[in-house]
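Trainee: coords below, sequence missing:
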């Protein structure tokens, strides 16, 4: 799992000033050194090096220190998993930053991510911390992260909550309206997918493939999941590629040909520019991801990569005019805070479009 552990650990360790190796004391020249050490070790998965750095950073940059420590304790795959500690740290951050300016580029993201994490913990409870489920508080925290801080990950979580028939109550004439929750869930997925959020794109592609909550559309599903894979950060690639593999391997040749004919259009509409990489060590030249194959041995490949034997059929379905950004994924209503009497943004009754036709069943 840690193929380059020795090399990376050696690089990270150069940022440390060790007092006594036997005593395990770690001294940093400055808070900036502690932050560089902590974040570098955290990104590499070396929590044993990251935690001392963040502990040393608590006095000078407490929000950053507590946020990263909460992420370490909340990682189920790490050696320091302690969800009780993670919850308490996230909760303290959410409380301390409740009045932070949503335009504060340094603290607003921490507040939003902390609120989202608190919502998840409160929805399910934290047994080892004696925290019982509190769905109403979970809904409030998630709504604040999604609406006040306009956090995309919080909006994605809100979409999934709505599609489960949960989330903030939406009342019509005094009665809860489950169909409105489904509509709001689709609203968020549509909006986020158009904006290029890879998680929402993958989730919506899976729904399109299965015909659940939306109209079944295998070709659109294949195109959208192809874009999601290209947009996905390393931390999200595994589950998104799992969906891609399932759709790609089960798509017939006709579906693949139709998707190939529009792959460039979809990437142009819904793609995001990849983050720049610094390949000083030359590691990008190595295969960093597993090779995936279908059950018949066929290589799972991006739609923009030609097969060894190109198909002879000419696809002529690509429109000759420049596409609009909402031409394929239905346009979502503009994001507006809910009114005082309504705890979730309403979805306007716009004309039915692909995947979101009026009168479609809410589950399948």
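Mentor: Sure thing, it's come through. All values derive from a computational prediction rather than experimental measurement.

Trainee: going forward, measure contacts between C-alpha atoms and count neighbours the same way
Mentor: OK.

Trainee: residues making contact with the one helix or strand residue 65 maps to?
Mentor: Here residue 65, judged by DSSP states H and E, is contained in helix 62-73. Residues from elsewhere that reach helix 62-73 (C-alpha atoms under 8 Å, 6 or more residues apart in numbering): 42, 47, 51, 54-55, 57-58, 78, 80-83, 85-87, 89-90, 93, 107, 110, 114.

Trainee: Give me the buried subset of these.
Mentor: 42, 47, 51, 54-55, 57, 81-83, 85-87, 89-90, 93, 107, 110, 114 (16 or more other C-alpha atoms under 10 Å).

Trainee: Could you tell me which of those belong to helices?
Mentor: Among the buried ones among the contacts of helix 62-73, DSSP state H puts 42, 47, 51, 54-55, 57, 83, 85-87, 89-90, 93, 110, 114 in helices.

Trainee: Among the residues you listed, which pair sits farthest apart?
Mentor: Pairwise distances across those peak at 21.3 Å for 57 and 83 (criterion: C-alpha to C-alpha).

Trainee: picking up where we left off before, just the buried residues of the helix holding residue 65, please?
Mentor: By neighbour count on 16+ other C-alpha under 10 Å, the buried set for helix 62-73 is 63-73.

Trainee: dropping in the other structure now:
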């Protein structure tokens, strides 16, 4: 498998022995009767059934159906259960179990078609693993490991073209986490993500362009990207507003006017992200 070739094997995921999905979650096949889901349902049918139940607010049924599909190796079901564990959404919050579910996805589906239906689940699982390796999980065997974190992001960024992975990889290169600091590589990956409309990447790229780090200094273009990112960000991203305000205070009046006009033009053409 590609993940084993590129990242050095299953042991990379750091679990020692990965728990099988059936060991992580209670077996629920007995509950899949005529009132819920046919016992002969395919993994895809079970996933769709569970996801619809989730959207309708019936998270108990959702967990049952998703677990059924996950035990049969459905990447989307494994991913969704991982998200539910990570967020404490319909299941007790448990980052270790979330980590295990994302590891199941990454190990079994790393070679999936990057343009296929499962790609978004698999790439996001790699991103989630990258974040867990970056920060660690308190009171667990999952310790901060910048090298593995960078590898997770690099795989999702390159093979799946995931913009969140590209942003996180750019930040690790920029900050020198998991290896030497490399602003040029940070610019490269930030550009790829920014071109896909990733807000954080637009802010990082704008900052590097304004400061001339890893790229020739272009204060107008940098302030434009920072302004676009500020206007597209939400309250959870105060660092974006801080960087935009700092650049704005240092720019000349001409640079400000030009950058703001370019930002307005970009926003009029592309709009803000969907809520």
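Mentor: All right, it came through fine. What you see is a predicted model; the values in this text were computed from it and never measured.

Trainee: TM-score of the superposed pair?
Mentor: Put the two chains on top of each other and the TM-score (TM-score structural alignment, normalised by the length of structure 2) is 0.65; 229 aligned residues with a C-alpha RMSD of 3.8 Å.

Trainee: now, among the ones in helices among the buried ones among the contacts of helix 62-73 of structure 1, which is nearest to residue 207 of structure 1?
Mentor: Looking across these and measuring by C-alpha to C-alpha, the closest to residue 207 of structure 1 is residue 114, at 28.2 Å.

Trainee: How much space separates the nearest residue to the closest one once chain neighbours are set aside from residue 149 of structure 1?
Mentor: Spatial nearest neighbour of residue 114 of structure 1, excluding adjacent residues (C-alpha to C-alpha, 6 or more residues apart in numbering): residue 90 at 5.0 Å. From residue 90 of structure 1 across to residue 149 of structure 1, the span is 16 Å (C-alpha to C-alpha, to the nearest Å).

Trainee: Can you get me a residue count around residue 142 of structure 2?
Mentor: For residue 142 of structure 2, the count of nearby residues is 19 (other C-alpha atoms under 10 Å).

Trainee: Tell me the counterpart of it in structure 1.
Mentor: Taking TM-score structural alignment, the alignment pairs residue 142 of structure 2 with residue 131 from structure 1.

Trainee: burial measure for the nearest residue to that match once chain neighbours are set aside, as a count.
Mentor: Nearest non-adjacent residue to residue 131 of structure 1, counting by C-alpha to C-alpha, 6+ apart: residue 125, 5.3 Å away. For residue 125 of structure 1, the count of nearby residues is 20 (other C-alpha under 10 Å).

Trainee: Run through the residues that contact residue 125 of structure 1.
Mentor: 131-134.

Trainee: And for residue 123 of structure 1?
Mentor: 133-135, 138.

Trainee: Aligned counterpart of residue 238 of structure 1 in structure 2, please.
Mentor: So residue 238 of structure 1 corresponds to residue 235, using TM-score structural alignment.

Trainee: what about that match, neighbour count?
Mentor: 9.

Trainee: next one: residue 269 of structure 2
Mentor: 9.

Trainee: list the contacts for it?
Mentor: No contacts exist for residue 269 of structure 2 under C-alpha under 8 Å, 6+ apart.

Trainee: Can you give me the buried ones in the host helix or strand of it?
Mentor: Assigned by DSSP H and E, residue 269 of structure 2 falls within helix 253-270. Of all the residues in helix 253-270 of structure 2, those buried under the rule 16+ other C-alpha under 10 Å are 255-256, 259-260, 262-264, 267.

Trainee: Compute the number of surrounding residues for residue 175 of structure 1.
Mentor: Residue 175 of structure 1 has 9 nearby residues by other C-alpha under 10 Å.

Trainee: Show me what it aligns to in structure 2.
Mentor: Checking with TM-score structural alignment, residue 175 of structure 1 has no match.

Trainee: and residue 175 of structure 1, how far is that from residue 27 of structure 1?
Mentor: Counting by C-alpha to C-alpha, the gap from residue 175 of structure 1 to residue 27 of structure 1 is 60 Å.

Trainee: before we move on, what about residue 130 of structure 1?
Mentor: In terms of C-alpha to C-alpha, residue 130 of structure 1 sits 35 Å off from residue 27 of structure 1.

Trainee: So for these two, which residue has more residues nearby?
Mentor: Neighbour count, other C-alpha under 10 Å: between residue 130 of structure 1 and residue 27, residue 27 has more, with 16 against 9.

Trainee: Count the residues that sit near the closest residue to that one other than its chain neighbours.
Mentor: Nearest residue to residue 27 of structure 1 in three dimensions, chain neighbours excluded: residue 17, at 5.3 Å (C-alpha to C-alpha, 6+ apart). Residues lying near residue 17 of structure 1 (other C-alpha under 10 Å) number 14.

Trainee: if I pick residue 17 of structure 1, what's in contact with it?
Mentor: Residue 17 of structure 1 neighbours (C-alpha under 8 Å, 6+ apart): 26-29.

Trainee: Can you tell me the element residue 77 of structure 1 falls in?
Mentor: For residue 77 of structure 1, there is no host helix or strand (DSSP H and E).

Trainee: And the counterpart of residue 156 of structure 2 in structure 1, how close does it get to residue 68 of structure 1?
Mentor: Counting by TM-score structural alignment, residue 156 of structure 2 corresponds to residue 145 in structure 1. According to C-alpha to C-alpha, residue 145 of structure 1 stands 18 Å off from residue 68 of structure 1.

Trainee: Repeat that for residue 51 of structure 1.
Mentor: From residue 51 of structure 1 to residue 68 of structure 1 the distance is 9 Å (C-alpha to C-alpha).

Trainee: now residue 53 of structure 1
Mentor: From residue 53 of structure 1 to residue 68 of structure 1 the distance is 10 Å (C-alpha to C-alpha).

Trainee: Work out for me the element residue 157 of structure 2 sits within.
Mentor: helix 146-159.

Trainee: next structured bit after that helix?
Mentor: Next along the chain from helix 146-159 of structure 2, counting by DSSP H and E, comes helix 163-175.

Trainee: Which residues does that following helix contact?
Mentor: Helix 163-175 of structure 2 has contacts (C-alpha under 8 Å, 6+ apart) with 127, 150, 153-154, 156-158, 178-183, 185-190, 192-194, 196, 198, 200-201, 204.

Trainee: The closest residue to residue 119 of structure 1 other than its chain neighbours: neighbour count?
Mentor: If the residues on either side of it in the chain are set aside, residue 119 of structure 1 comes closest to residue 138, at 4.0 Å by C-alpha to C-alpha, 6+ apart. Number of residues near residue 138 of structure 1 (other C-alpha under 10 Å) recorded here: 23.

Trainee: No further questions, thank you.
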